[in-house]
Each structure stands twice: as C-alpha cells, then as structure tokens.
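*Asks:* This is a predicted model, with the sequence first.
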Amino acid sequence: MKKIITTAVIFLSGLNAISQTNSITKNSNKMEQEKIIQTVTNLFNGADEHNWTKVENAMKESVLLDFSSMTGEASSIKTAKQIAENWAAFLPGFDKTRHQLSNFQVTQNGNTATVHYNGKADHFIGNDVWTVEGTYDTELSNTNNNWFITKHKLNFTKQSGNTNLPAKAIEIMKSKSIRKVKFISEGLILKGNLHLPAEFSETKTYKGIIVTGSWTTVKEQMPDLYAVKLAEQGFVALTFDFRNYGESEGQPRNYEVPEMKAQDILNATNYLQTLSFIDKENVGGLAICASSGYMALALANGADLKAVNFVAPWLHNAEIVKLIYGGADGVNEKIKKSENAKTAFAQNGKIEYVPASSTTDKEAAMFGDFDYYLNPKRGAIKEWGNQFAVMAWKGWLQFDPIQYASKINIPVQLVHSQSAAVPMGAEEFYKNLNGPKNIIWVDKASQFDFYDQEPFTTDATNDAVKWFRKQL
C-alpha cells in the first residue's frame, strides 16, 4: 500500500489552471502521484475550458458517477462520452465556471488509486454566482502507464448564492441548442425547430435527421423529445409543424391529410439539405407512430432520405382498419360522416371538429383513457389543439402505407412492441421491404411508452443512433 498525502489548491478558470502543491510522500514515486492528481485536475479543467475531449480522456470507457448527495438520483454507470455530452449540454449555459480543489489525499495500491479532496465550484451568469461546495472521492486505474477515472463521487455539503442559476443556464442552453426555422412547402410557410449538438459550429458538417410524430400532433410533443436526444448524440435534428397544425400555415386547421404530410416531409428534407453545415448526402428520417406511414409515402415519392427509423409505427391497410374501427360497418359510417362534413365545408366554409382525444365524447378520433393526450404533464400541452376535422376520416381510413414498402430501397429499421399498436401492420410492412432492413421488438411496451416514457424513448433513440451511424 502506498499512501500520499498531498495538499493542493487548484484554480480552474477558463483556460488557466494554477496549482500549488506541497506533498509528503511515503514509499511512493512522486511522478506517479502527480500523474494521478493531474488526471483528476484534467476532468475539472476540461469542464471549465469546455474542452470535452479533455474531460472524456480523463475517464475510462465507463464510470460509476454518483452525485446522489446533491441530486437525489441514484448513482449510475455512464460512458465517458455520455458524461462529457451531458456536461456539454449544461455548463456552457453559464458565462463561466471556476472549480477550486484542495487537500488531496491519495491512496495508491498498485494500478488502482483513490483520491479524496475538497471541491468548490462557482458558476457565473452576469453578476450572479451559484456556488456548490463539498468533497470528492475519485477512484482511478492505471492502463498502459496512464491513469483514468473509474468512479467519481460528490459528497455535497452546501450551496449558496443564486440557486436559480442552474435553471437559467438550462434555458440559455435551450436557446443555443434550438434554432427556430421556417421553410416553404407547396406555397405554405412551415415552422420548425432545428436541434443542434453541444458545441455546434457552422464550419463543421453534421448528419441531419428529420423527426416527425403521431397523427394530429405538433412538434413540441414526441418529435422534440426525440430530436433533443438525437442532438445529444451529435446529429442535427429538424422537427416541424405539418401544414394545418401548430405554428405552420395552412387551412383548414387540424386537418389530417396523409398525402399532404408526406409532401411536407419531402420538402423538409429538401430544406435540411440546403443548410451549409448539413452533409447533404447523409440525411435520415425518424418517424413515430402514424408519421411512419407518411414518411413511407414520402420515400415512395422521392424524398432524398438515405436511411430511416420508425418508432412504434402505426402502419395499416384496409383489413387492419376494419379491426380497429368497428368492422366494415364502422368504417363506412365514419367515411359517410367524413363525406358529409366535406360537403358542408364546400357549401358554407364551416369545419366540423371533434376532439382528437376524449374520455367522454365517443365521436373523438381517439376515444378512451389515453393518458398521453389528456395529461398536461405529457402530451396535453398548450401548443396542441386537440382537434380532429371530421372530413379527414375518409382519407385516413383509406390510406394504405403498407403498399409503399415494396417501393422503398433504402435502409429501414423498425422499433416496435407486440403490446403496442397494430404490430401486425409493422410485420407486413417489414416483410415487403426490398432494401437493407432490421426490426427490433421491445418487451412489454405500450404505444404511449414510446412517446415519452423511460427507458423506452432513450432505448429507441439509441437503437436509431446505431442504425444511422451504420447506414449514413
């Protein structure tokens, strides 16, 4: 056992790190102790410098991260890349950060070491500062004569100053990481969110992903959630409101027309390819639920996507429609109502609406206790109209996206569950695909789990990222 007691104060500010160290060494190599402390220093120095490569290189491939004493969240094993990406998505929201470390106590045992030390972190926005204080226990291992962090634990003592700064930093990062955009689709202005990776640079080139959600929805629902996760993985992800929905132009409002939405996807792809920082030859698509069918039609119509990933795809044909909507009689009844509503619109310009989702109105497009659409903490957000134009029923019920599978030659991956919506449609679609393909079946996941619940959304995103990195 080799024990080194080192007293040090390290100020990390911007690109400068000043260290004053006095050490008493017993039976140890002074160079080795300095290397151990330098690895720990690099972690904090890199964070203050926003040098995420330095942060990542200070750690082993996987690290047990434990900030539970401050956050209340359980410790977890994360990759060095995940830790660097998480810090990169938060710390630059401050004007600057400054870490001060002191009183290092290093215990070395062969190729492993434990370091206990004091830490103080100042976070600045304008004239305000938020300070966190405590101690750290950091474990390291030696590989090829280099020390790497394997465990990093904060023992939180106190915080002071403006404790609202973390929330403000998050909002600042959102403003930096989401760019409001607009483009034209058949003469209409469609508005979207362009989700950018941490440390985004206009001079670099990124792979772009079009992200679309379920029927009747807006970009702020499941599309933005997946786009944020894709941006965290280094992609530029575009979400947008289809015509007739959300912030985009188009009349009648909340009018669901598959063919129009497919054309909007095609035009969104064309727009993304015009951006100077997008690799125009490597744009992909991630579609959730019903928009999987719209994206399939867009591909059949020539959308220049190089690979796509469908999450919980709702893909139906005439037979599946009958199973879902009350048999032939139920389908014909809805089509008749649709035709009557369209005739009335043509005559007097009035739109007949029903709720998109309701537990009380049996005429709703989705009648039942669908918590995602009814819960304000989930999908029942202010940006969503919860309306369905009755005259849209005919086009929806007669839309058959499964027929387009045989016309798609690019790589397609499906992530679904047998306990989610219409898995038989996904199976039929997958069978008819001609190009490279893959299907992943998730155990015991509902349709709405894929919309916003963990671990399903993160797992589905990770599956998509693996697919895109392989195919783009």
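*Replies:* Nice, thanks for sending it over. All values derive from a computational prediction rather than experimental measurement. Numbering: from 1, shown residues only.
*Asks:* going forward, measure contacts between C-alpha atoms and count neighbours the same way
*Replies:* Noted.
*Asks:* how about the residue nearest the centre of the chain, what does it touch?
*Replies:* With distances taken as Cα atoms, centre = their mean, the residue of the chain nearest its centroid is residue 229 (1.7 Å). Residue 229 sits next to 458, 461 when contact means Cα atoms under 8 Å, 6 or more residues apart in numbering.
*Asks:* Packing partners of the longest helix anywhere in the chain?
*Replies:* Longest helix in the chain by number of residues, with DSSP state H as the criterion: helix 327-348. Contacts defined by 3 or more Cα pairs under 8 Å, 6 or more residues apart in numbering; DSSP states H and E place helix 327-348 against helix 318-324, helix 393-398.
*Asks:* Name the surrounding residues that touch the last one.
*Replies:* Yep, that's helix 393-398 we're talking about. Applying Cα under 8 Å, 6+ apart, the external contacts of helix 393-398 come out as 256-258, 317-318, 321, 331, 334-335, 338-339.
*Asks:* In PyMOL, select just the buried ones from the residues you listed.
*Replies:* Selecting only the buried entries of the contacts of helix 393-398 in PyMOL, with 16 or more other Cα atoms under 10 Å as the criterion:
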select buried, resi 256+257+258+317+321+331+334+335+338+339
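*Asks:* Residues contacting the next helix or strand after the longest helix of the chain, please?
*Replies:* For helix 327-348, the following helix or strand on the C-terminal side (DSSP states H and E) is strand 353-355. Residues outside strand 353-355 that contact it (Cα under 8 Å, 6+ apart): 361, 363-366, 386-390.
*Asks:* Residue 270 - that's part of a strand, no?
*Replies:* No. Residue 270: not assigned to a strand; according to DSSP: H, G, I helix; E, B strand; the rest coil it is helix.
*Asks:* and it, how many residues sit next to it?
*Replies:* As a burial measure, residue 270 scores 19 neighbours (other Cα atoms under 10 Å).
*Asks:* Same question for the one 10 residues further on.
*Replies:* Other residues lying near residue 280 total 20 when counted by other Cα under 10 Å.
*Asks:* ok, how many other residues are close to the closest residue in space to it that isn't next to it in sequence?
*Replies:* Distances taken as Cα to Cα, 6 or more residues apart in numbering place residue 273 nearest to residue 280, at 4.9 Å, with adjacent residues excluded. Residues contacting residue 273 under the criterion other Cα under 10 Å number 19.
*Asks:* now residue 77
*Replies:* 14.
*Asks:* In space, what's closest to it - neighbours in sequence excluded?
*Replies:* Leaving aside its chain neighbours, residue 77 sits nearest to residue 64 (4.3 Å; criterion: Cα to Cα, 6+ apart).
*Asks:* What distance do you get for that neighbour to residue 140?
*Replies:* Distance of residue 64 to residue 140, given as Cα to Cα, to the nearest Å: 11 Å.
*Asks:* want to compare, so here's the second one:
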Amino acid sequence: MTNPTLIAGNNKVTFKSFGVDLVGDLYLPEGFNESKKYKAIVGASPFPQVKEQVLGTYGPEMAKRGFVFLGFDYLGMGDSPALPGEYKQSRYMFRLIENTWDAVSYLGTLPFVEEIYGLGVCQGGSIIASASVTDHRIKKIATVSGMMAADGFQWTDRNIANMMIEAANASRQKMYETGEADYNAPNVLTDEYTKEEFVGLGVNPMAADTYDYYGKDGVAGPGTIKNFTNMHIGDQAMQSLISIGEHYADKIVQPSLIIYSPSAFTAICSTQFIEKLTNEHEVLTFDEFGHVDFYYKPDAVKASTDAVAEFFNK
C-alpha cells in the first residue's frame, strides 16, 4: 500500500489485493486537509472500462462536491497487473467484488476518512450491490444505469446465453492447453470498426451510443484512453452471466439510491432489482437520458452526481 503526500485533485495510489498492487486514482476535494474528516466513495466502473473512463469523470465531480473518491483498475485491467500466469483484460465478477472489499479496506486506513460509500455505474452497480451484501463497512450505496438485475437482460434468450457459454468454455480450455491468452470482443465492437460498420451489424440496440463512447473515434475509446481496448479475455461470459447482487438484493441493508433512465434499453436491470429490495431505498429516474449518456454527457453526469452527493450527505 502506497500513501504518498496527498493533495487536492488526483493522486496516484496503490493498494494490495490478491497479493499484488492495484493502481488507483484518489480524488481529493479542494482545500483538502489531512487533519479533517471526509466522506469517501469507492467507485465501480462499467464493463470493460479502466479507471480513466467513467471513474475519471465521476471522481473529479464527486471531489468537487466535497468527497474523497477512489477509482481504480481491477486485477488484470489497465495499470493493475494480472496474477502470475494469468492474462490482462481478465475482468472476472468474483474478483471484482473482492477487489472492491480491498479498496474499502484501503480507504479504511486513511485517517481522514470518516465513512465509506459505494457508487457503481453500469456493471459497477452490480459490483457495488454484490460487495455491499456482506461488507457493512460500506454505509450507503448508489447505482447509475446499474446492471444489477442481469438475469432478465442476459438470459431472456437462453439460446444466445448458451452460445456465449459454449464459446467461453472453449476459450478457457484453449488457454489452459496452450498457456496463451485468447481474446475476443464481448460487446462485438472491436478497436478497428468504424461507426458505420458497427451500427450496420445490427446486433446492438445501443450501437450508435456505444460507439460514440467506446469506438476508435469515440470520446473514451482506444484512440483516447491509454490502456483501454474493447478486446477482452475469451472466457469472460463464464462469470459475467452470473449476477450476485440481484439474487441477494433482499439481504442488502445499506440505504440505497438507484438512478436510471426508464427509456434506456437496460432499464429492466434496475427495475427488477428495485422490486427485490427490502431496505430503505430511493429511486430517481431521468427519461431524457440514455444508458450511455450517464457515462459522460455533462447534463446527465451533473444530474446523477448532484443526486448522489445529496443522498450521501443525508
């Protein structure tokens, strides 16, 4: 664990998880004073992002609102290493949860941290929801365009789900036998597609929005963000098709805020999760925004970060 001299703004930090150093950005508010106490947020990002994407947008915004914010690269992603003998671009759900627990532990070592909250966007919503089930050090959680209830989204067409599983199984076997990484594009988008090519495939109902963010010409695509690629380890579906937070939703005790767009293709991932909650929770909807809008568009980011700040400050 590295604790450099900390200043307002973005600070590069590391902390241990699975015995290796995960790399993070610790955003501190203006006028930061180590002798004061602050509310801290551990951020969880969409799949398959690195810390410079959504977390690099939300971190400064939450710091402006007076919070300490930790965004970090999960094991095998971005600036964080893979385990010995394993491969980069290996974002596995169960490890994401444990990485998050270790991020909470790291924040707990900082003398200026008073309470710890969780904020997850897209897949990050599932990660934060899952992590909070048995980590009550996280005092409140908020999700934005969260993919918590993934069953109704990913398993609606069992044939497609089973095809994904078959391909993932084959990839895992290949990697075991060859000792070499096997990569594919789990969201179909590659680093080479033009927008016209990707939209023309007709396989993604959010294709245009997805490309505008992740494409090679996108605002946060491989041509813009260091260490990001749309390519991923080939056995990813063996874990990404399992949603823990959804099935333990009724066990979550922390007050929760769920923000989503009813008009978004992914709305069901929030609505079915909300139906299962038994805790104190609030729901905030923005019909004027789409799923990806919350990643980076100024009006959507302001709406969500204002709401999260108000909720965490209650």
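*Replies:* Yep, that arrived. These numbers were taken from a predicted model, which means no experiment stands behind them.
*Asks:* on that earlier part again, which of residue 64 and residue 140 of structure 1 has more residues huddled nearby?
*Replies:* Applying other Cα under 10 Å to residue 64 of structure 1 and residue 140 shows that residue 140 carries more neighbours, namely 25 against 18.
*Asks:* Is the more buried one in a helix, a strand, or coil?
*Replies:* Here residue 140 of structure 1 is strand, with the state taken from three-state DSSP.
*Asks:* wait, isn't it in contact with residue 149?
*Replies:* Yes. Between residue 140 of structure 1 and residue 149 a contact is recorded at 4.2 Å, counting by Cα atoms under 8 Å.
*Asks:* contacting residues around residue 341 of structure 1?
*Replies:* Taking Cα under 8 Å, 6+ apart, one finds 351-352, 390-391 in contact with residue 341 of structure 1.
*Asks:* now those: which count as buried?
*Replies:* Buried members of the contacts of residue 341 of structure 1, counted by 16+ other Cα under 10 Å: 351-352, 390-391.
*Asks:* the helices in the stretch 101-250 of structure 1, which residues?
*Replies:* 165-177, 222-232 (DSSP state H, counting those that start in this stretch).
*Asks:* Going by contacts, tell me the helices and strands next to the first one.
*Replies:* So the one you mean is helix 165-177 of structure 1. strand 128-143.
*Asks:* do that again at 6 Å, thanks
*Replies:* Taking 3 or more Cα pairs under 6 Å, 6 or more residues apart in numbering; DSSP states H and E as contact, there are no helices or strands that helix 165-177 of structure 1 lies on.
*Asks:* Quick one: map residue 44 of structure 2 onto structure 1.
*Replies:* Using TM-score structural alignment, the equivalent of residue 44 of structure 2 in structure 1 is residue 212.
*Asks:* And for residue 269 of structure 2?
*Replies:* Looking across to structure 1 (by TM-score structural alignment), residue 269 of structure 2 lines up with residue 425.
*Asks:* Spit out the contact partners of that match.
*Replies:* Neighbouring residues of residue 425 of structure 1 by Cα atoms under 6 Å, 6 or more residues apart in numbering: 315-316.
*Asks:* 10 Å instead, please
*Replies:* Going by Cα atoms under 10 Å, 6 or more residues apart in numbering, residue 425 of structure 1 touches 313-317, 319-320, 401-402, 431.
*Asks:* same check, this time on residue 408 of structure 1
*Replies:* 296-302, 432-436.
*Asks:* Look up how far residue 258 of structure 1 lies from it.
*Replies:* For residue 408 of structure 1, the distance to residue 258 of structure 1 (Cα to Cα) stands at 17 Å.
*Asks:* do residue 233 of structure 1 as well
*Replies:* From residue 233 of structure 1 across to residue 258 of structure 1, the span is 30 Å (Cα to Cα).
*Asks:* How about residue 245 of structure 1?
*Replies:* Residue 245 of structure 1 is 13 Å from residue 258 of structure 1, by Cα to Cα.
*Asks:* any chance you could map the strands in the stretch 151-300 of structure 1?
*Replies:* For the stretch 151-300 of structure 1, the strands defined by DSSP state E, counting those that start in this stretch cover 178-185, 188-195, 206-212, 236-240, 278-288.
*Asks:* looking at these, which is buried most?
*Replies:* When those are scored by mean count of other Cα atoms under 10 Å, the highest mean neighbour count falls to strand 236-240 (a mean of 29).
*Asks:* what's that one aligned against in structure 2?
*Replies:* Residues 68-72 of structure 2 are where strand 236-240 of structure 1 lands when matched by TM-score structural alignment.
*Asks:* tell me the average deviation of the matching stretch from structure 1 after fitting.
*Replies:* With mean Cα distance after the TM-score superposition for structure 1, stretch 68-72 of structure 2 departs from structure 1 by a mean of 0.5 Å once superposed.
*Asks:* what residues are shared contacts of residue 64 and residue 140 of structure 1?
*Replies:* With Cα under 10 Å, 6+ apart, residue 64 of structure 1 and residue 140 have common neighbours 149-152.
*Asks:* and the residue nearest to residue 280 of structure 1, what does it touch?
*Replies:* If you count contacts by Cα under 10 Å, 6+ apart, residue 273 of structure 1 has them with 207-208, 267, 279-283, 304.
*Asks:* quick one: the strands in the stretch 1-150 of structure 1?
*Replies:* Under DSSP E, counting those that start in this stretch, the stretch 1-150 of structure 1 gives strands at 2-13, 16-26, 59-66, 76-79, 96-109, 112-125, 128-143, 146-161.
*Asks:* tilt between the third one and strand 146-161?
*Replies:* The reference is to strand 59-66 of structure 1. Strand 59-66 of structure 1 and strand 146-161 meet at an angle of 40 degrees, taking axes from the mean of the first three to the mean of the last three Cα atoms, to 10 degrees as the criterion.
*Asks:* who's in contact with residue 301 of structure 1?
*Replies:* Residue 301 of structure 1 touches 262-263, 266, 295, 404, 407-408, counting by Cα under 10 Å, 6+ apart.
*Asks:* Give me the subset of these that lies in helices.
*Replies:* When the contacts of residue 301 of structure 1 are checked against helices (DSSP H), the matches are 262-263, 266, 295.
*Asks:* Now do the contacts for the nearest residue to residue 112 of structure 1 once chain neighbours are set aside.
*Replies:* Leaving aside its chain neighbours, residue 112 of structure 1 sits nearest to residue 141 (4.4 Å; criterion: Cα to Cα, 6+ apart). When contacts are counted by Cα under 10 Å, 6+ apart, residue 141 of structure 1 touches 36, 59-60, 108-114, 147-151.
*Asks:* Noted, bye for now.
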